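Student: task: produce atomic coordinates for the following.
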Amino acid sequence: MQNTQNQGQIAEHTARQYLEQHGLTFVEQNVRYRFGEIDIVMKDRSDWVFVEVKYRSASQYGGAVNALSHAQTQRIRKAASHYIQLKRIDAICRFDVIAVNPQGIQWIRDAF
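Tutor: This is a model prediction of the structure:
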């Protein structure tokens, strides 16, 4: 578990750097509520971006991109909705996925 958790933290750090290199601004990381979690919150100019980071060490079973279940997307949406209410955000928001694997990084904008 420790190794998997460490790989996840490295993947989140890699994703954050990648997004910053592509012009997004970091806001917050690992926002946790009892009903869901947001890996990274970024801003893309005036848009708010809720980023789910997926890491897979191998590309079998569809790799990191296909590792997001419907239940997970629902939890992320619920967490983001709560975050938006708490922060009183009135702006366009989107959900992106950053898939990290040994072959590289894949950025999926408006993933769900």
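Student: please make it C-alpha for all contacts and neighbour counts, starting now.
Tutor: Will do.
Student: ok, the spatially closest residue to D47 that is not a sequence neighbour to D44 distance?
Tutor: If you skip the residues right next to it in sequence, D47 has I92 as its closest partner in space, 5.0 Å away by CA to CA, 6 or more residues apart in numbering. From I92 over to D44 the distance is 10 Å, taken as CA to CA, to the nearest Å.
Student: name the helix or strand for the residue most central in space within the chain, please.
Tutor: Central residue check for the chain by CA atoms, centre = their mean: the C-alpha nearest the mean position is that of E52, 1.9 Å away. Assignment of secondary structure by DSSP states H and E places E52 within strand 47-55.
Student: and this one, so I can compare the two:
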Amino acid sequence: MNDQGQAAEDFAAEYLKAKGLKLIANNYRSRFGEIDLIMRDGESLVFIEVRFRKNKAFGGAEESITASKQHKIIMTAAYFLQQQGNQACRFDVVLMDKLDAQHIHWIKNAFEA
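Tutor: A predicted model of the protein is given here:
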């Protein structure tokens, strides 16, 4: 991951913590893929994909979360839940084109398993 991608994930984690979520893990990897952030929102675990795009030359941030990417996240989340115990969860996406709160778009329940 490049420095800008890591900065975006760090910014998203801080933004979400300010909204009341608690960080559980970042850059969680399994043989299926990677989840940028795993956080707790009340009783729910939240698996979060962070997308940063400074320009739309290759499509916007939202378009980059393909069905294949969603599948990898879902499989990685299932692996995490097997290790940690099944619990209520959801899949969120954080999109941004600049590293400031005015340019962040948090989509709760962006997709389902």
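Student: can you pull out the helices in the first structure?
Tutor: Chain-ordered helices for the first structure, with DSSP state H as the definition, fall at 2-21, 70-87.
Student: can you lay out those as JSON lines showing distance to Y61 of the first structure and mean neighbour count?
Tutor: Shown next, in JSON lines, are the helices of the first structure (distance: least, CA to CA, whole Å; neighbours: other CA atoms under 10 Å):
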{"stretch": "helix 2-21", "distance to Y61 of the first structure": "17", "mean neighbour count": "15"}
{"stretch": "helix 70-87", "distance to Y61 of the first structure": "16", "mean neighbour count": "15"}
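Student: can I get these in JSON lines including distance to I98 of the first structure?
Tutor: Listed next are the helices of the first structure as JSON lines, based on distance: least, CA to CA, whole Å:
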{"stretch": "helix 2-21", "distance to I98 of the first structure": "6"}
{"stretch": "helix 70-87", "distance to I98 of the first structure": "14"}
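Student: closest one to G36 of the first structure among these?
Tutor: Each of these was scored for nearness to G36 of the first structure using CA to CA, and the closest is helix 70-87 (4.9 Å).
Student: residues in the second structure aligned with that closest one?
Tutor: Under TM-score structural alignment, helix 70-87 of the first structure corresponds to residues 67-84 of the second structure.
Student: from the chain's centre, how far out does that stretch sit?
Tutor: Centroid separation between stretch 67-84 of the second structure and its chain, computed with CA atoms, centre = their mean, to the nearest Å, is 12 Å.
Student: please report how far the closest residue to E52 of the first structure other than its chain neighbours lies from G104 of the first structure.
Tutor: Beyond its immediate neighbours in the sequence, the residue positioned closest to E52 of the first structure (CA to CA, 6+ apart) is V97, lying 4.8 Å away. Plainly put, V97 of the first structure is 14 Å away from G104 of the first structure if you go by CA to CA.
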